[in-house]
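Student: Below: sequence and its predicted model.
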Amino acid sequence: MLIVPRLRCRAGAEALGEQAGDIQHVGDVYAQTQLAYQKAAQVLAKHDASLSDVVKITAYLLDARSLPEYHRARREAFQDIPPPAHTLLVISALAWPGMLVEVDLTAVVGRQD
């Protein structure tokens, strides 16, 4: 978490458990995406921010065939919030075997829309 006045960056929200390499919801990109956004929201809350403060998402996905499941989970996470700018990259590998998705979020607290 990078802390700059009004700026909050959450890098590497993913479906990891308590131990390094402990992947949750193996094989389920929808559940991994839900967990990643839940974890990101928890970290943002610890720094006086929420998903409604997010202005940019960069997401990394292993398989383009998983796009519908990823987008469904993202829409649910932001269902009552105007969607932020979003970049999605399909890549060949993530940090741990079994990880299917990772998201980085940038939030600006107290912005005027």
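Tutor: Noted; the coordinates are in hand.
Student: Only C-alpha atoms from now on, for both contacts and neighbour counts.
Tutor: Will do.
Student: before we move on, which element is the nearest residue to R72 once chain neighbours are set aside in?
Tutor: Using C-alpha to C-alpha, 6 or more residues apart in numbering and skipping the chain neighbours, the partner closest in space to R72 is Y30 (7.4 Å). According to DSSP states H and E, Y30 maps onto helix 29-46.
Student: Got another one to weigh against that:
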Amino acid sequence: MKVTLDSPPAAPQPASPYYSQVARVEHADGSALLFVSGQIAEGDTLAEQTRGIFEGLTALLAAHGATLTDVINIRTYLTDIGELQEYGAVRREFLTGTPPTSMTFEASRLFRPEARIEVEVVAAVPAGR
């Protein structure tokens, strides 16, 4: 097993120099698991922030040969669980296949005060990608 930590230059850069955006765990058969750090995005509304997050996740996954269809687990942190339906509507625009396993939490505060949502994912990448 080989582990690579990465912050791909073509994708959103970390908000701090103290972590990497992606941990790629490669297995002997050539398949890999991608653990993507929690993502936040700018925007005035939850929908804008959510779209920005999923666009960023798309770029981070693409840098490692993956797409949103490879996502097997998603964790979402909302500052207001009452906005779950709004988040879900945008999420369904991006995750159109079989839904991944999921956990959603209400958090009183996130890394940046203006952030209303943070999302992290795990993706399974088949051999050869």
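Tutor: Received it, and whenever you're ready, just let me know what you need. As the structure is a computational prediction, the values presented were derived from the model and not from experiment.
Student: what's the TM-score here?
Tutor: The pair, once superposed, lands on a TM-score of 0.85 when counted by TM-score structural alignment, normalised by the length of the first structure; 101 aligned residues with a C-alpha RMSD of 1.1 Å.
Student: re the thing from before, what residue in the second structure is paired with the residue nearest to R72 of the first structure?
Tutor: Residue pairing (TM-score structural alignment): Y30 of the first structure is matched to A47 of the second structure.
Student: for E14 of the first structure, same thing?
Tutor: In the second structure, the residue equivalent to E14 of the first structure is I40, according to TM-score structural alignment.
Student: and if you look at V90 of the first structure?
Tutor: That one, V90 of the first structure, aligns with E106 by TM-score structural alignment.
Student: go on, L51 of the first structure?
Tutor: Checking TM-score structural alignment: L51 of the first structure goes with L68.
Student: Its match touches E93, doesn't it?
Tutor: No: using C-alpha atoms under 8 Å as the test, L68 of the second structure is too far from E93 to be in contact (11.0 Å).
Student: who has more neighbours, these two?
Tutor: L68 (21 against 10; other C-alpha atoms under 10 Å).
Student: what residues are up against that one?
Tutor: Neighbouring residues of L68 of the second structure by C-alpha atoms under 8 Å, 6 or more residues apart in numbering: 57-58, 61, 94-95, 123.
Student: Determine which two of these are furthest apart.
Tutor: F94 and A123 (14.4 Å; C-alpha to C-alpha).
Student: who has more neighbours, these two?
Tutor: A123 (22 against 14).
Student: from what I can see, the more buried one looks like it's in a strand, true?
Tutor: Yes: secondary structure of A123 of the second structure (DSSP: H, G, I helix; E, B strand; the rest coil): part of a strand.
Student: Could you measure from the counterpart of it in the first structure over to L2 of the first structure?
Tutor: Under the alignment by TM-score structural alignment, A123 of the second structure pairs with A107 in the first structure. A107 of the first structure is 10 Å from L2 of the first structure, where distance means C-alpha to C-alpha, to the nearest Å.
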